[in-house]
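Chemist: Here's a sequence, model it:
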Amino acid sequence: MRAAPSTIVVTGRRGQIASALGRTLTQAGFDVVLIGRPECDLVDAGAVRRAIAEARPALVINAAAYTAVDKAEDDSGAAFAVNRDGAGYVAEAAAQVGAPIIHFSTDYVFDGSKGAPYVESDPTRPLGVYGRSKLAGEAAVAEANSRAIILRTAWVCSSGGANFLNTMLRLAASRDELGVVNDQRGAPSFAADIAGATAQIAANILDTPDDPSLYGTFHLTSAGETTWCGFARSIFEGSAVRSGPHARVKPIATADYPTRAQRPADSRLDCSLVAARHGVVMPDWRDGLERCLDELFATPMREERAS
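Modeler: From the prediction side, this is the model:
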């Protein structure tokens, strides 16, 4: 056990993963410093350097990102400024204070054509600007900091923020039926579970910071797999049990729901390497969904029972 709490800087502040990290790392006994806009914009290298130097962290976690996948197609400058340049600034600032960095990336670095879960060494081939900017960010982080961990995750959801789960519940409040894509496959991954796994990884590298096997690129998603359509059905089943909004789900093809950016059809990630190196095994996505719905409906349900 550490003699004193270690300080961890987390960028992103209001994002799903950053918010979950703030809670989880604090509960794990770390001193957490959340930084983000407006005080510290990732595209401002000087501001990033000053914020991290002032905190004097033992570890930096970069959870900030430009995540507007469709908008990025017409706003590539902003996507690359945050996801490549900003990530590099954070990694460099961490290196300057002697701190390792954990950086979050995405399944969108792959094109989804493998037909099986991707391992870390598989060739990357992003289909759109967002994926290309995140892949460039991986390279920038690895170049700027020799003690870097890159965690590729996917389909991130939580009880707060803009995500698929909350979008489905919002739409179901006013519609009886929703068409949802059924030919894109992956693993819904919940911010709280990602944060718990990251806390374990953080403890590992702070306990043995010179172990080279702990660094590199790792895949980190919930266990199991589904489609967006299957995910939507599970969301509504769980919501209905909790007296929340629900709707019928009609399976549709990707071609029936065109978007500005192309998505990978099969972005399942093999997470055996992070289990072998860090002892991290994520729970099944269905378990994460149940906990997320419990959190989402806890207050309304308690109020309803009391009335």
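Chemist: From now on I want contacts and neighbour counts done on CA atoms only, so please keep to that.
Modeler: Noted.
Chemist: Find the helix or strand that G238 is a member of.
Modeler: Assigned by DSSP states H and E, G238 belongs to helix 228-241.
Chemist: I should have written V90 there, sorry.
Modeler: For V90, the host element (DSSP H and E) is helix 87-96.
Chemist: next one: P245
Modeler: Judged by DSSP H and E, P245 forms part of no helix or strand.
Chemist: Proceed likewise with the subsequent sequence, for comparison:
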Amino acid sequence: MRTLVKVVNGQLGKSIKSLVNQQKIGDSFVFATRDQFDLSNPQSVKSYFESYTFDLIINSAAYTSVDGAELNEKEANMVNHLAVKQIAEIALNKNIKLIHISTDFVFDGFKSQPYLESDTAEPLNSYGKTKLAGENAVISIMKFNAIIIRTSWVYSEYGNNFVDTILKLVKNGNELNVVSDQIGTPTYASDLGIAILDIIRSEKFNGQKQESQVYHYANKGVCSWYDFAKEVIQILGSNCIINSIKTEDYPTTAKRPRSSVMSTDKISQEFDLKINFWKNSLKVCMKKLPITCSSNED
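Modeler: Okay, here's the model as predicted:
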């Protein structure tokens, strides 16, 4: 299966690339950057797919700046919605399967239980609205052979993310104030990458034509951003002071859901996936970072 992974120097794309190289299956994967085709340029996308043929597209590229999307909604909509719609149309016309990555921010955060794939999506911000529009375009265009995977709080050893930010602040000797009333689940990008590779090898994915589906994937467990930061600091073995604050004490341009915990039962059962607990995956990630970590265990 010849697979295109669309990345914009993103964490998931880099994680998948590392995994396929480790598994020595890189010859069947193509990793396309913005230089090769630009999601904000419809002609660039069209020209790329006129030149190359694939059996599967994994679209992990997105406009991911939540606050930035409030100020640049047109650009966010182009990348997260209109480009996704164009890719879905190309995939349909060329009989290409599609795995599209979406977000927990399609939910408003008012549900007290984990969100199911069947729950109504009501985003609070422009980022979530553009991502939901992209989801709707995929499902509308591709009745079959598309998978949407919503994920949450993604971090990795690559690029800018919450873990990287906390480590930089600790290194600079900052006392930290972190929000404790926004609840969700961290997702280690490598774990999500492994899940995607398992899915595309599965009998279900490679069998008869399947109806397009939405799935949720995150690591197991629930925490606040404060809990997440505290665990990073504990693994690091730092004496950094961390304070718990409320959302209203840390105003942002875009509203965030108070609880975006998602149920992963559907994806784990249908594809027989083992999903790691978030603290365990965080330790694995931090061991790969160029920092001095303690060997603290639960």
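Chemist: Can you give me the TM-score here?
Modeler: TM-score for the superposed chains, counting by TM-score structural alignment, normalised by the length of the second structure: 0.92, backed by 290 aligned residues with a CA RMSD of 1.8 Å.
Chemist: average distance between the helix holding V90 of the first structure and the second structure?
Modeler: Helix 87-96 of the first structure, aligned to the second structure and superposed, deviates on average by 1.9 Å (mean CA distance after the TM-score superposition for the first structure).
Chemist: Show where that helix falls in the second structure, residue numbers please.
Modeler: Aligned by TM-score structural alignment, helix 87-96 of the first structure corresponds to residues 84-93 of the second structure.
Chemist: just stretch 264-278 of the first structure next, same as before
Modeler: The aligned range for stretch 264-278 of the first structure in the second structure is 257-271, by TM-score structural alignment.
Chemist: Only the buried residues of that stretch, if you could.
Modeler: Across stretch 257-271 of the second structure, burial judged by 16 or more other CA atoms under 10 Å covers 257-268, 271.
Chemist: and the angle for the longest helix seen in the second structure with helix 83-94?
Modeler: Across the second structure, the longest stretch assigned as helix under DSSP state H is helix 126-141. Relative orientation of helix 126-141 of the second structure versus helix 83-94 (axes from the mean of the first three to the mean of the last three CA atoms, to 10 degrees): 20 degrees.
Chemist: what's the mean deviation for helix 126-141 of the second structure versus the first structure?
Modeler: Per aligned residue, helix 126-141 of the second structure averages 0.8 Å (mean CA distance after the TM-score superposition for the first structure).
Chemist: hmm, who's touching that helix?
Modeler: With contact meaning CA atoms under 8 Å, 6 or more residues apart in numbering, helix 126-141 of the second structure is reached by 63-67, 69-70, 73, 76-77, 80-82, 84-85, 88-89, 92, 102-103, 105-107, 121-123, 146, 148, 212-213, 254.
Chemist: and it, how far out from the chain's middle?
Modeler: 15 Å (CA atoms, centre = their mean, to the nearest Å).
Chemist: rewinding a little: which part of the second structure lines up with the helix or strand just after the helix holding G238 of the first structure?
Modeler: Once helix 228-241 of the first structure ends, the next helix or strand along the chain (criterion: DSSP H and E) is strand 248-252. Strand 248-252 of the first structure lines up with residues 241-245 of the second structure when matched by TM-score structural alignment.
Chemist: hmm, who's touching that stretch?
Modeler: Applying CA under 8 Å, 6+ apart, the external contacts of stretch 241-245 of the second structure come out as 175-181, 226, 230.
Chemist: Going through those, which ones are buried?
Modeler: For the contacts of stretch 241-245 of the second structure, a burial check counting by 16+ other CA under 10 Å picks out 176-181, 226, 230.
Chemist: In strands, which of the residues you listed appear?
Modeler: Taking DSSP state E, the ones among those that sit in strands are 176-179.
Chemist: my guess is L151 of the first structure is in a strand, correct?
Modeler: Yes. Under the criterion used here (DSSP: H, G, I helix; E, B strand; the rest coil), L151 of the first structure sits inside a strand.
Chemist: quick revisit: mean deviation, the helix or strand that the helix holding V90 of the first structure is followed by versus the second structure?
Modeler: Moving toward the C-terminus from helix 87-96 of the first structure, the next helix or strand (DSSP H and E) is strand 101-106. Once fitted to the second structure, strand 101-106 of the first structure is off its aligned match by 0.3 Å on average (mean CA distance after the TM-score superposition for the first structure).
Chemist: Looking for the alignment partner of G36 of the first structure in the second structure.
Modeler: Taking TM-score structural alignment for the superposition, G36 of the first structure sits opposite T33 in the second structure.
Chemist: who touches its match in this structure?
Modeler: By CA under 8 Å, 6+ apart, T33 of the second structure lies in contact with 6-9.
Chemist: Rebuild the residues you listed as TSV, extending it with neighbour count and distance to K97 of the second structure.
Modeler: Formatted as TSV, the contacts of T33 of the second structure follow (neighbours: other CA atoms under 10 Å; distance: CA to CA, whole Å):
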residue	neighbour count	distance to K97 of the second structure
K6	25	14
V7	20	17
V8	22	20
N9	16	22
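Chemist: biggest separation within these, which pair?
Modeler: K6 and N9 (9.3 Å; CA to CA).
Chemist: Quick check: F164 of the first structure touching C157?
Modeler: Yes. Counting by CA atoms under 8 Å, F164 of the first structure does reach C157; the two are 6.9 Å apart.
Chemist: D191 of the second structure and D249 of the second structure, how far apart?
Modeler: 33 Å (CA to CA, to the nearest Å).
Chemist: Quick check on these two: which one has the bigger neighbour count.
Modeler: For D191 of the second structure and D249, the more surrounded residue by other CA atoms under 10 Å is D191, and the numbers stand at 23 against 10.
Chemist: show me what contacts the alignment partner in the second structure of N182 of the first structure?
Modeler: The alignment partner of N182 of the first structure in the second structure, by TM-score structural alignment, is S180. Shown in contact with S180 of the second structure (CA under 8 Å, 6+ apart): 224-227, 244-247.
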